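> From the sequence below, what's the structure:
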Amino acid sequence: MSTPIALLIAVLLLAANGFFVAAEFALLAARRSRIEQLAAEGDRRAQHALAGLRELSLMLAGAQLGITMCSLGLGIIAEPAVASVFEDLLHDLVDLPSGVSHAIAFALALSIVVFLHMVVGEMAPKSWAIAHPEPSALLLARPFRLFAVVFRPFIRALNLAANGVVRLAGVEPQDELAMAHSSADLVLMLDEAAEEGSIEVDEHVLLARSLELSGLDAAAAMTPRPRVVSVAETATIDEIEQIAVATGRSRIVVVGTDLDHPVGVVHVRDVLTHRDGRDATAGDLATPVLVAPDGLPLELLFLRMREERRHLALVVDEHGIVLGLVTMEDVLEELIGEFEDETDRRARRVRRQGDGSYLAAGSLRIDEVASRIDVSIPEGDWDTLAGFLINQLGRVPTEGDAVDTATASFEVVAMDGVAVREVRIRRRARRGTTPDPSTPE
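Here you go, the predicted model:
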């Protein structure tokens, strides 16, 4: 074979090597959701790329076969051809023994071929495919699939042999790349996007809160039973108005014999429209109430409330006992943070004090203590701050009781009967730091 033809073949092999490397990394880096979207829209290139993603193991084996064939071809054809060029040049320029000139030519040729193979045939196409994953996958999918179809029997045999080796190591091979992500994985991805400036801080907070809803259930966001405002179904309009004014509630639960026998919900608006009909009762004005199990995921409860156009749901346990209620406001506060409207008379659940301590509601969840006060509480069989204190004390707390942990001290400052209403939290200074009372909540 003449040297010019050998060099031309070497260039083609180098380009083919780059093609297989780019195709391999394009399949690994491309977003499957985007490829599926384009395929659904009728893009034929995307359909080829999606077919490759569905048998990823086979396609990667094909890429490795192609790279190996090109690498061997470069070693067999390119190195001797380049060495021949250098050997002729050395023979014309200097008078060296043939053995010496051949060794120098071989070393130069090998260095050049290896350099071009690594940079042009490997690194450059890899970087291009990673930088443009979807466009590269669409561009290369069809010819790469054609190669895989032609060599499919050989590729499948090699892939079966490789899978056998993998199984010997105790690992089950996968034909597709695992693309599913847990909510925790997505939160980490959001954190990375925020750090890189791809999304704004407010967007990051909102999206992260939305994902974190998947870890909460109806019981986590409910107002506990002792704080549920209710009226008997026999209550008159005057009595309903008095309770609404005293509590600031616009929706009040209507009950029969007790809270475990709910009749429905009465809205203050309906009461006001029936002022002339003073003989009407709460039972007459009540509309059906949504009932949800305490373990129902919060995002599913939110969807049910939207579908049924309910702004309030009662939360029950497995025995049908009402544990509390959840309002649409409660769910939205889990999503975007606490807010107060014109009917919300509840004290803020966390208040910073001038001395750097916090006053927190006993019903504050453990995860809220960690996120809002930056205080970690040991894990255990409790969901709220009050539950933690009761467990640690081994009894119902009284005002003045305190519990200390490695990160903070907790002092009960207000009780509501046997319920812990308010707790003072003082953070302990971390080693090498001091608490900053001026830091905003």
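
> going forward, measure contacts and count neighbours with C-alpha atoms only.
OK.

> Which single helix of this protein contains the most residues?
Ranked by number of residues, the top helix in the chain under DSSP state H is helix 3-29.

> residues in contact with the helix or strand following that one?
Next along the chain after helix 3-29, taking DSSP states H and E as the criterion, comes helix 32-40. For helix 32-40, contacts defined as C-alpha atoms under 8 Å, 6 or more residues apart in numbering pick out 45-47, 49-50, 53, 134, 179.

> Make a PyMOL selection of the buried ones in those.
Those of these that count as buried under 16 or more other C-alpha atoms under 10 Å are selected in PyMOL with:
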select buried, resi 45+46+47+49+50+53+134
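
> Now for the contacts of helix 32-40: which two are most distant?
R45 and M179 (20.6 Å; C-alpha to C-alpha).

> just checking, which of the contacts of helix 32-40 belong to helices?
Using DSSP H, the members of the contacts of helix 32-40 that fall in helices are 45-47, 49-50, 53, 134.

> Any figure for the gap between E24 and P125?
10 Å (C-alpha to C-alpha, to the nearest Å).

> if I look at these two, which residues touch both of them?
With C-alpha under 8 Å, 6+ apart, E24 and P125 have no common neighbours.

> follow-up on the earlier one: quick one, the longest helix of the chain and helix 44-54 angle?
Orientation note: helix 3-29 sits at an angle of 80 degrees relative to helix 44-54 (axes from the mean of the first three to the mean of the last three C-alpha atoms, to 10 degrees).

> Packing partners of helix 3-29?
Applying 3 or more C-alpha pairs under 8 Å, 6 or more residues apart in numbering; DSSP states H and E, one finds that helix 3-29 contacts helix 44-54, helix 56-73, helix 79-93, helix 124-131, helix 133-150.

> first vs last residue of stretch 211-228, how far apart are they?
28 Å.

> where do the helices sit along the stretch 151-300 of the chain?
152-168, 183-196, 201-212, 218-221, 237-247, 268-273, 282-285, 298-307 (DSSP state H, counting those that start in this stretch).

> Tabulate these (TSV), appending distance to V255 and mean neighbour count.
Output for the helices of the stretch 151-300 of the chain, formatted as TSV (distance: least, C-alpha to C-alpha, whole Å; neighbours: other C-alpha atoms under 10 Å):
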stretch	distance to V255	mean neighbour count
helix 152-168	63	15
helix 183-196	39	15
helix 201-212	33	16
helix 218-221	20	24
helix 237-247	13	16
helix 268-273	16	14
helix 282-285	8	20
helix 298-307	20	16
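
> and for comparison, fold this next one:
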Amino acid sequence: MAEPYPSPSPHRAVRHEDKRGFLQKLAEFLHPGPDSKDELIEALAEAEHNDIIDAESRVMLEGVLRIADMTAGDVMVAAPRMDVIDIHAPFQDILNTVIETAHSRFPVYEGGRDNIIGILMAKDLLKLQRAPELSLRALLRPAVFVPESKSLNDLLREFRGNRHHLAIVIDEFGQVAGLITIEDVLEEIVGEIEDEFDEAEDAGDIFALADGSWRVSGDTPIERVNEWFETQLPDDEFDTIGGLISHEMGHVPKRGERHEVGGLCFLVQHTKGGAVTWFKVTRVTDSA
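Model (predicted):
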């Protein structure tokens, strides 16, 4: 005799109990969740307005959403601005490059800048200094290569998984297009990552030092520099003092380089991403 009702299949999916209360279901029916990324960003702004989250949390959450549509090519340091090391360069030249740029990792090439053969950790130079018989080639770490189209989400996951902090970006023809670091990706989420040369926002972009000189950030408007130092630097072509000094010198300045203009001497103290972060400024009469 057949059973009046079929017994439940052991492979049938188990229906989970909806634990939402009546009021929660009603609220979600009347105010459905966002259907697009733009609506989600608007919801985050409303949450901040209602003091549900603070401004920093909103910016960070928006950064997480933003990198979902970004690729390595959007964030990378372009190849012409990369600080690289020639495998055959003298030790002193390599050491000078490390000191001037203050990076912790350097792509190393052989023959041409497109032929990256590995990554040099700045700290590994200590081994070479202690044991000159070692070969620089033996100190190189494997280089990681990623296409320009690599999504930042996937790249960040790989950075965390393989513990590499730098990758070489290649274009569709297999040529080196630039490089990207884990810091570049994180800064898209949390904003600029400060280091020992960065000052708090209320410290200002120009401030006096004890020795009578000044520290001036590279993105300070030229108009503000003119007001502070009572100079007449041209501001018709460039907005920032960093842009003006780079144009005057004919190249992106490196740490330790000096340039005089308008009666002021600009000493490059720190650079980042191919731009000057901080200058030390003295009057030409004082520096002389």
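
> quick one: TM-score?
The pair, once superposed, lands on a TM-score of 0.61 when counted by TM-score structural alignment, normalised by the length of structure 2; 215 aligned residues with a C-alpha RMSD of 4.0 Å.

> related to what we said a few turns ago, got the helices of the stretch 151-300 of structure 1 as CSV, with distance to R421 of structure 1 columns?
CSV is the format used below for the helices of the stretch 151-300 of structure 1 (distance: least, C-alpha to C-alpha, whole Å):
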stretch, distance to R421 of structure 1
helix 152-168, 58
helix 183-196, 32
helix 201-212, 26
helix 218-221, 17
helix 237-247, 17
helix 268-273, 28
helix 282-285, 30
helix 298-307, 24
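
> Could you say which one of those helices comes nearest to V350 of structure 1?
Across those, closest to V350 of structure 1 is helix 218-221 (C-alpha to C-alpha), at 15.5 Å.

> which residues are contacting the closest one?
292-298, 301, 315, 323-324, 326, 330-331, 334, 365, 383.

> among the residues you listed, which ones are buried?
Buried by 16+ other C-alpha under 10 Å: 292-294, 297-298, 301, 315, 323-324, 326, 330-331, 334, 365, 383, out of those.

> quick one: which of the residues you listed is nearest to L213 of structure 1?
Nearest member of those to L213 of structure 1, counting by C-alpha to C-alpha, is L298, at 6.2 Å.

> can you tell me which residues contact the residue nearest the centre of structure 1?
Closest residue to the average C-alpha location of structure 1: L186 at 1.9 Å, with C-alpha atoms, centre = their mean. Neighbouring residues of L186 of structure 1 by C-alpha under 8 Å, 6+ apart: L211.

> who touches I193 of structure 2 in this structure?
So I193 of structure 2 contacts 183, 187 (C-alpha under 8 Å, 6+ apart).

> what does it align to in structure 1?
Counting by TM-score structural alignment, I193 of structure 2 corresponds to F339 in structure 1.

> Contacts only, for the counterpart of I116 of structure 2 in structure 1.
By TM-score structural alignment, I116 of structure 2 lines up with P262 in structure 1. Contacts of P262 of structure 1 were listed using C-alpha under 8 Å, 6+ apart, and they are 253-256, 289.

> So which residues of structure 2 form strands?
Ranges of strands within structure 2 are 77-78, 85-86, 105-110, 112-121, 145-147, 166-170, 176-181, 206-208, 214-217, 258-261, 264-272, 275-283, based on DSSP state E.

> For the last one, name the packing helices and strands.
The one in question is strand 275-283 of structure 2. strand 214-217, helix 241-249, strand 264-272.

> Which of these sits closest to A79 of structure 2?
Nearest of these (C-alpha to C-alpha): strand 264-272, 14.7 Å.

> Could you tell me the angle between the closest one and strand 275-283?
160 degrees.

> Quick one: list the elements packing against strand 264-272 of structure 2.
Here strand 264-272 of structure 2 touches strand 258-261, strand 275-283, helix 284-287, going by 3+ C-alpha pairs under 8 Å, 6+ apart.

> what's the most buried one of these?
strand 275-283 (a mean of 21; mean count of other C-alpha atoms under 10 Å).

> Widest-spaced pair of the contacts of P262 of structure 1?
Counting by C-alpha to C-alpha, the most remote pair of those is G256 and V289, 13.1 Å apart.

> Those two - which one has more neighbours?
V289 (19 against 15; other C-alpha atoms under 10 Å).

> Just give me the match in structure 2 for that one.
By TM-score structural alignment, V289 of structure 1 lines up with A143.

> For T220 of structure 2, give its distance to L244 of structure 2.
Taken as C-alpha to C-alpha, the span from T220 of structure 2 to L244 of structure 2 is 11 Å.

> Overlap of the contact sets of G256 and V289 of structure 1?
Common neighbours of G256 of structure 1 and V289 (C-alpha under 8 Å, 6+ apart) are 262-263.

> For the counterpart of L325 of structure 1 in structure 2, give me its contacts.
Taking TM-score structural alignment, L325 of structure 1 has L179 as its aligned residue in structure 2. Counting by C-alpha under 8 Å, 6+ apart, L179 of structure 2 touches 76-79, 82, 166-169.

> now, which of those residues sits nearest L267 of structure 2?
M82 (21.5 Å).

> Now which residue in structure 1 aligns to that closest one?
Aligned partner of M82 of structure 2 by TM-score structural alignment: V228.

> Could you check what's spatially nearest to that match, not counting adjacent residues?
G324 (6.5 Å; C-alpha to C-alpha, 6 or more residues apart in numbering).

> Touching, that neighbour and P224? I think so.
Yes - if you go by C-alpha atoms under 8 Å, G324 of structure 1 and P224 touch, sitting 4.3 Å apart.

> Quick one: map L216 of structure 1 onto structure 2.
In structure 2, L216 of structure 1 lands on M70 (TM-score structural alignment).

> With A361 of structure 1 instead?
Under TM-score structural alignment, A361 of structure 1 pairs with no residue in structure 2.

> Is it correct that A361 of structure 1 is in contact with V369?
No - contact criterion C-alpha under 8 Å: A361 of structure 1 and V369 do not qualify, at 10.0 Å.

> what's the overlap in contacts for these two?
Shared contacts of A361 of structure 1 and V369, counting by C-alpha under 8 Å, 6+ apart, come down to L385.
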